[in-house]
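Undergrad: Next come a sequence and a model predicted from it.
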Amino acid sequence: MTKHGMTKLEAIQAATVRAAEVLGMSQEIGQVEEGFFADIIAVSNNPLTDIKSLEDIQYVIKEGYLYKDRNKQ
């Protein structure tokens, strides 16, 4: 998305907040907020500085469970 003119923030929002709005689910998903359903990824660096940092996932929280690649330090 950033290759086609979106800012890094716009690209992240397109995959989260805006996607939830399009699905009509903005009161349930798309944000990290109490009472919302959320699967979360953690990355080492700030994706607003380097969007490619989203490719280097350190761990995932899905349905309340933490998943970590044992091959990563």
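TA: Right, received. Where do you want to start? Numbering: from 1, shown residues only.
Undergrad: hey, let's count contacts and neighbours off CA atoms from now on
TA: Will do.
Undergrad: Help me confirm that residue 62 comes into contact with residue 39.
TA: Yes: assessed by CA atoms under 8 Å, residue 62 is found in contact with residue 39 at 4.6 Å.
Undergrad: okay, now the one to match up with it:
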Amino acid sequence: MTPLQAIQAATRNAADALGQSGEVGVIAPGAWGDLIAVEGDPLSDVGELADVDAVIKAGRRIK
């Protein structure tokens, strides 16, 4: 898998498999608003996802 395919498998595709598409696994109005932020580019190096700089849960940053 490419890094993009791996990220999609863990988010959008997983949500689809669980019957949750549109609510989780996407960034869109009405979705849960759970995100992570990393300093680097995970599309160039998926390992960047191992070093999370910020977590957004339900649209609010978790400290």
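TA: All right, it came through fine. Bear in mind the structure is a predicted one, so any value in this text is a computation, not a measurement.
Undergrad: circling back: so residue 62 and residue 39 of structure 1 - more neighbours on which side?
TA: Taking neighbours as other CA atoms under 10 Å, residue 62 of structure 1 and residue 39 compare with residue 39 leading, 16 against 13.
Undergrad: Which residue in structure 2 aligns with that one?
TA: Matched by TM-score structural alignment, residue 39 of structure 1 corresponds to residue 34 in structure 2.
Undergrad: quick one: contacts for the closest residue to its match other than its chain neighbours?
TA: Spatially, and ignoring its direct neighbours in sequence, residue 34 of structure 2 is nearest to residue 57 (4.4 Å; CA to CA, 6 or more residues apart in numbering). Residue 57 of structure 2 makes contact with 32, 33, 34, 35 under the criterion CA atoms under 8 Å, 6 or more residues apart in numbering.
Undergrad: so which of those residues persist in structure 1?
TA: Here is what carries over to structure 1 from the contacts of residue 57 of structure 2, by both residues aligned by TM-score structural alignment, their matches' CA atoms under 8 Å: 33, 34, 35.
Undergrad: what residues does stretch 17-36 of structure 2 touch?
TA: Stretch 17-36 of structure 2 has contacts (CA under 8 Å, 6+ apart) with 11-15, 52-59.
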